[in-house]
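Novice: here is a sequence with its predicted model. Questions after.
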Amino acid sequence: MLDHTGIVVTDLEAARRFYDAIAEPLGLATKSMAPEFFLLGKSQEESLPYLWIGTLIPSYWIEGSKPGINQMHVAFRADSKATVKAFYDAALEAGGRDNGPPGPREQFGYYGAFVLDPDGNNIEAVYRGPDANED
């Protein structure tokens, strides 16, 4: 559905550690593009769709915008509840903060986990299988 989206971070090194860590359990990869940004996508070769992550200030930002003020929510697909748990564990180990542990999200019909990245962006992994509403 998406082609790309992006977030601005304050510490690219901390962001890279975090997104490298969550990429593995989700079957994704990060790709270096320039000293100021990297991409998170399907693989090194197939980066579309992607999440752009960098320190450059976007031309579309309105006056007063800055990293950590305009938090974003990004949900990644997971292929199992175990993948959601692995995402959550990797995120916390890489400097993320808990924003909702792995479990059923019955009101939405999926199993998911929420973490905050180093800049406070809400990052989620979602599993939508037949056993999603079971713990």
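Specialist: Arrived safely, thanks for sending.

Novice: for the rest of this, base every contact and every neighbour count on C-alpha atoms.
Specialist: Fine.

Novice: regarding this protein, what is its longest helix?
Specialist: helix 12-26 (DSSP state H).

Novice: residues of it that come out buried?
Specialist: Using 16 or more other C-alpha atoms under 10 Å as the test for burial, helix 12-26 gives 12, 14-23, 25-26.

Novice: likewise for stretch 65-78?
Specialist: Pro67, Met72, Phe76, Ala78.

Novice: with stretch 96-110 instead?
Specialist: Gly96, Arg97, Asp98, Asn99, Pro102, Gly103, Pro104, Arg105, Gly109, Tyr110.

Novice: okay, how far is it across that stretch, tip to tip?
Specialist: 22 Å (C-alpha to C-alpha, to the nearest Å).

Novice: hang on, the earlier thing: contacts for the longest helix of the chain?
Specialist: With contact meaning C-alpha atoms under 8 Å, 6 or more residues apart in numbering, helix 12-26 is reached by 9, 29-30, 36-38, 40, 53-55, 76-79, 83, 86-88, 90-91, 94-96, 117-118.

Novice: what distance separates the longest strand along the chain from the centre of its chain?
Specialist: For the chain, the strand with the greatest residue count under DSSP state E is strand 97-105. With C-alpha atoms, centre = their mean, to the nearest Å as the basis, strand 97-105 stands 14 Å off its chain's centre.

Novice: repeat for stretch 3-11
Specialist: The answer for stretch 3-11 is 10 Å, by C-alpha atoms, centre = their mean.

Novice: distance between the ends of it?
Specialist: Start-to-end, stretch 3-11 (C-alpha to C-alpha) is 25 Å.

Novice: got the buried residues of helix 12-26 as CSV, with distance to Ala132 columns?
Specialist: Compiled in CSV, the buried residues of helix 12-26 are given as follows (distance: C-alpha to C-alpha, whole Å):
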residue, distance to Ala132
Leu12, 34
Ala14, 32
Ala15, 29
Arg16, 30
Arg17, 29
Phe18, 26
Tyr19, 25
Asp20, 26
Ala21, 24
Ile22, 20
Ala23, 21
Pro25, 18
Leu26, 17
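
Novice: here comes the other one, which I'd like you to weigh against the first:
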Amino acid sequence: MIDHVSIQVRDLVASVAFYEEVLEPLGYRRLAERPGCVGFGLKYPEFWLNARPDSPRAAPDTGAHVCLRARSTDAVTEFHRRAVAKGGADDGAPGLRQATMVEYFAAFIRDLDGNRIEAMTVPAATA
């Protein structure tokens, strides 16, 4: 089981502002702040931003992404809408997708540094 994840960002202040807005529909909020990093989560910091001002933008073909669970399809849609409105890029519009074992509702974005972030919910599990 995974406890938390960290991503690198070039401008911590800008990224914190982006994620405060984008993660709010998922129930995430800023819970921890240390020199060079900020943690977001529901009850404890699960998603960390680490300042790496000299790092390159994330390459689009790394295959890596972080998926965050949402409580509803509306939350997934709002996550995506806010991300695009705040300067992120659409990398997969909100909609149903078929996984190996379940149908789920998800959206993908690229943040200000090109990190691929997904929000998802399993509609049958939230009904």
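Specialist: Yep, it's here. What you see is a predicted model, and the numbers here were worked out from it, not measured in a lab.

Novice: now what about the TM-score between them?
Specialist: TM-score of the superposed chains, computed with TM-score structural alignment, normalised by the length of structure 2, equals 0.82; 121 aligned residues with a C-alpha RMSD of 2.4 Å.

Novice: what helix or strand does the nearest residue to Pro45 of structure 2 once chain neighbours are set aside sit in?
Specialist: In space, and not counting its chain neighbours, Pro45 of structure 2 is closest to Gly39: 4.8 Å by C-alpha to C-alpha, 6 or more residues apart in numbering. According to DSSP states H and E, Gly39 of structure 2 maps onto strand 37-41.

Novice: how close does that strand sit to structure 1?
Specialist: The superposed strand 37-41 of structure 2 is, by mean C-alpha distance after the TM-score superposition for structure 1, a mean 0.8 Å from where its aligned residues fall in structure 1.

Novice: which is the next helix or strand following that strand?
Specialist: Assigned by DSSP H and E, the successor of strand 37-41 of structure 2 is strand 47-51.

Novice: mean deviation of that following strand from structure 1?
Specialist: Averaged out, strand 47-51 of structure 2 is 1.2 Å away (mean C-alpha distance after the TM-score superposition for structure 1).

Novice: could you check how far whichever residue in structure 2 pairs up with Gly96 of structure 1 is from Ala125 of structure 2?
Specialist: In structure 2, the residue paired with Gly96 of structure 1 is Gly88, using TM-score structural alignment. For Gly88 of structure 2, the distance to Ala125 of structure 2 equals 29 Å [C-alpha to C-alpha].

Novice: just Ile7 of structure 2 next, same as before
Specialist: The value you get for Ile7 of structure 2 to Ala125 of structure 2, if C-alpha to C-alpha is used, is 28 Å.

Novice: of these two, who's got more company?
Specialist: Shown here are Ile7 of structure 2 and Ala125; by other C-alpha atoms under 10 Å, Ile7 has more neighbours (17 against 9).

Novice: surely the more buried one forms part of a strand?
Specialist: Yes - when DSSP: H, G, I helix; E, B strand; the rest coil is applied, Ile7 of structure 2 is found to be in a strand.

Novice: ok, now which ones touch it?
Specialist: Phe47, Trp48, Leu49, Asn50, Asn115.

Novice: centroid-nearest residue for structure 2?
Specialist: Ile117 (4.1 Å; C-alpha atoms, centre = their mean).

Novice: report the contact partners of that residue.
Specialist: Neighbours of Ile117 of structure 2 in contact, by C-alpha under 8 Å, 6+ apart: His65, Val66, Cys67, Leu68, Phe108, Ile109, Arg110, Asp111.

Novice: so what corresponds to it in structure 1?
Specialist: Under the alignment (TM-score structural alignment), Ile117 of structure 2 maps onto Ile123.

Novice: before we move on, which element is its match in?
Specialist: Assigned by DSSP H and E, Ile123 of structure 1 falls in strand 122-127.

Novice: once aligned to structure 2, how far is that strand on average?
Specialist: Strand 122-127 of structure 1 sits 0.6 Å off on average (mean C-alpha distance after the TM-score superposition for structure 1).
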